[in-house]
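In: Sharing a sequence plus its predicted fold:
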Amino acid sequence: MRLTVIAPTSDPAILDLVRDEATGWASPGTAIDVAGLPTTAAIASRHDTALAVPDLLAAIGTAEESGSDGVLVSCAGDPAVHEARETAAIPVVGGFQPAALTALSLGERLGFITVLPSVVPMLRALIRAEGLTGRVGTIRALGSDTLDVHDTGALTGLIRAQAADILLRDEADVIVLGCTGFVGAAARVQQDLADTGFDVPVVDPTGAAVLWLESLVRLGVRSSRTTYHPPPTMTWLA
């Protein structure tokens, strides 16, 4: 199996992190290709998303043409995912849907932790679209636009503090990381919480997405054409 992970960034260091993270989650025999977007630094708002969608759609098309069996858009905002499903003949997922649906099987209420306040409305919109409003207890943002994703200690500490507060306030039963840039943090936060008496799962969006995508490919399924209709040819406009 060959999967393509598209990271909406032009930062080579971030692309290396994405490659290592996705490869670490992939099953034996699954090859991981990673592609970036030369004109995009990151996606942290609706405006960023709108600017990135055309390049993401092109990159997804390129991945399919090159023989990839499935595509992961490495962003918890699921940018271009639903749009790409209308034309792609292979499964396409983002970071949000697999993580959220996996978390639903682990507990009653979900608590999301993301990077910036600008991402919170994006997650709220995705939660509404999936009909999950009644299952989400809270969405928290770390609130730092200067946080270095390479500084795993600082990152893990901030996530741990938010997760512990969520649990102390009884706002959620499962913690979902709402950013694919939280590389390697889920397992450490889960263990730290367990050490302080909170036996709750912490779901990593990249891990959930890679494993979900592998399952879709092995099942031999793709997006339904009664939901994701191919764009019609509007001959009457010619």
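Out: Received it, and whenever you're ready, just let me know what you need. Treat the numbers as computed from the prediction; the structure is a model and nothing was measured.

In: Please count neighbours and contacts with C-alpha atoms only from this point.
Out: Noted.

In: Which stretches in this structure count as strands?
Out: With DSSP state E, the ranges of strands along the chain come out as 2-7, 31-36, 70-73, 92-93, 110-114, 136-141, 174-177, 202-203.

In: take a look at this one as well, against the first:
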Amino acid sequence: MRIWHQSFTVLDDVPHYRDALRRHLSSAARPGTTVELHGMAPGTYPGSYPGVHIGHLYLTNLHREQFVRAALRAEDEGHDAFLIATIPDTGFEEIRTLVDIPVVAFGNASVAYAATVGTRVGVVNFIAELEPQLRRNMDAYGFGSLVGPIVQVEKGFTDVMAAYADPGPLLEAFRTAARRAVAAGANVIVPGEGPLNVFLADQGVSRVDDVPVIDSLGTALAVAETRADQYRRTGLRPPRSGMYFTRPDPDTVAAARRFYYGDRA
């Protein structure tokens, strides 16, 4: 089984994260599953990194095109599933209308799974600007009532990258934020952005006090594997009715993409 993993980062720019991601997903994958890591194109973030871009709707929508292009390529190349490995689920609704292979998204899958473990999901992340997008997504998925507090770790992207050399400060900051979420009613924690989740998994963090911490990307990978199995066996795929699910004619899509993107379509 081949799973296409699509990150919102330029992976070669963040080698500590890339290597930890490879270790974690290789360990989490079933025997026989290959997870192929893909990131954004080099130069996507001149002068600033994803934590800045991801907090602005227009920039996020521009970058979404890389996810769409990757998913079309993944289906063409015979991958069994496409994994959107960023908690705002960039391009999820659009991509699932364009391909028939399973499309699994970090935020959607991890919150859905967390609800099988607890009854009130707290999200702990490090990009405060994402909260409105996360809440809008969860409402669209029907998960709005499941998600309680969204709490920020008092660290930034560079702190998360530096934590591979000195994990203590980030671990303490995460525990502090998770306890705030628990105090606000959460009884299961979903780590937010991929770099934080992978760092915590790399450090073996699965609980804070009496509250479980979900391995968000590991969970999304397990869902992708299960969905790929079901697709192979039964052809299970999303509904194909209504604006948010109908698959447009591929030739029409190709023509529109050529108009806007030319040779980059």
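Out: That came in fine, so what should we check first? As the structure is a prediction and not an experimental result, all values here were calculated from the model.

In: contacting residues for residue 81 of structure 2?
Out: By CA atoms under 8 Å, 6 or more residues apart in numbering, residue 81 of structure 2 lies in contact with 2-4, 74-75, 101-104, 224-225, 227-228.

In: Reformat the strands of structure 1 as a markdown table; add distance to residue 159 of structure 1.
Out: Formatted as a markdown table, the strands of structure 1 follow (distance: least, CA to CA, whole Å):
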| stretch | distance to residue 159 of structure 1 |
| --- | --- |
| strand 2-7 | 22 |
| strand 31-36 | 26 |
| strand 70-73 | 23 |
| strand 92-93 | 24 |
| strand 110-114 | 7 |
| strand 136-141 | 9 |
| strand 174-177 | 9 |
| strand 202-203 | 11 |
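
In: Quick one: closest of the ones you listed to residue 130 of structure 1.
Out: strand 136-141 (11.2 Å; CA to CA).

In: Relative to structure 2, what is the average displacement of the closest one?
Out: Average distance, strand 136-141 of structure 1 versus aligned residues of structure 2 after superposition (mean CA distance after the TM-score superposition for structure 1): 1.1 Å.

In: if I pick the spatially most central residue of structure 1, what's in contact with it?
Out: For structure 1, residue 95 is the residue whose C-alpha lies nearest the centre (CA atoms, centre = their mean; 1.3 Å). Applying CA under 8 Å, 6+ apart to residue 95 of structure 1 gives the contacts 72-78, 178-180, 205-206, 208-209.

In: That one maps to what in structure 2?
Out: Here residue 95 of structure 1 is matched to residue 106 in structure 2, going by TM-score structural alignment.

In: Residue 131 of structure 2 and residue 191 of structure 2: what is the separation?
Out: Plainly put, residue 131 of structure 2 is 13 Å away from residue 191 of structure 2 if you go by CA to CA, to the nearest Å.

In: more crowded one of these two?
Out: The residue with more neighbours, out of residue 131 of structure 2 and residue 191, is residue 191; 31 against 18, by other CA atoms under 10 Å.

In: Aligned counterpart of that one in structure 1, please.
Out: Under the alignment (TM-score structural alignment), residue 191 of structure 2 maps onto residue 177 of structure 1.

In: Can you pull out the residues in contact with the helix of greatest length in structure 1?
Out: Counting residues, the longest helix found in structure 1 (DSSP state H) is helix 46-65. Applying CA under 8 Å, 6+ apart, the contact partners of helix 46-65 of structure 1 are 4, 6, 8, 35, 37, 40, 42-43, 70-71, 79-80, 83-84, 88-90, 122.

In: now with 6 Å?
Out: Under the contact criterion CA atoms under 6 Å, 6 or more residues apart in numbering, helix 46-65 of structure 1 has outside partners 43, 80.

In: ok, now stretch 163-180 of structure 2?
Out: Residues contacting stretch 163-180 of structure 2 (CA under 6 Å, 6+ apart): residue 153.

In: centre of the chain versus that stretch, how much separation?
Out: Counting by CA atoms, centre = their mean, to the nearest Å, stretch 163-180 of structure 2 is centred 21 Å from the centre of its parent chain.

In: how much space between residue 239 of structure 2 and residue 149 of structure 2?
Out: Spatial separation of residue 239 of structure 2 from residue 149 of structure 2 under the definition CA to CA is 31 Å.

In: Same check on residue 209 of structure 2?
Out: Applying CA to CA to residue 209 of structure 2 and residue 149 of structure 2 gives a distance of 17 Å.

In: try residue 73 of structure 2
Out: Per CA to CA, residue 73 of structure 2 is found 37 Å from residue 149 of structure 2.

In: Neighbour count for these two, which is higher?
Out: residue 149 (21 against 14).

In: That one -> structure 1?
Out: Per TM-score structural alignment, residue 149 of structure 2 is aligned with residue 138.
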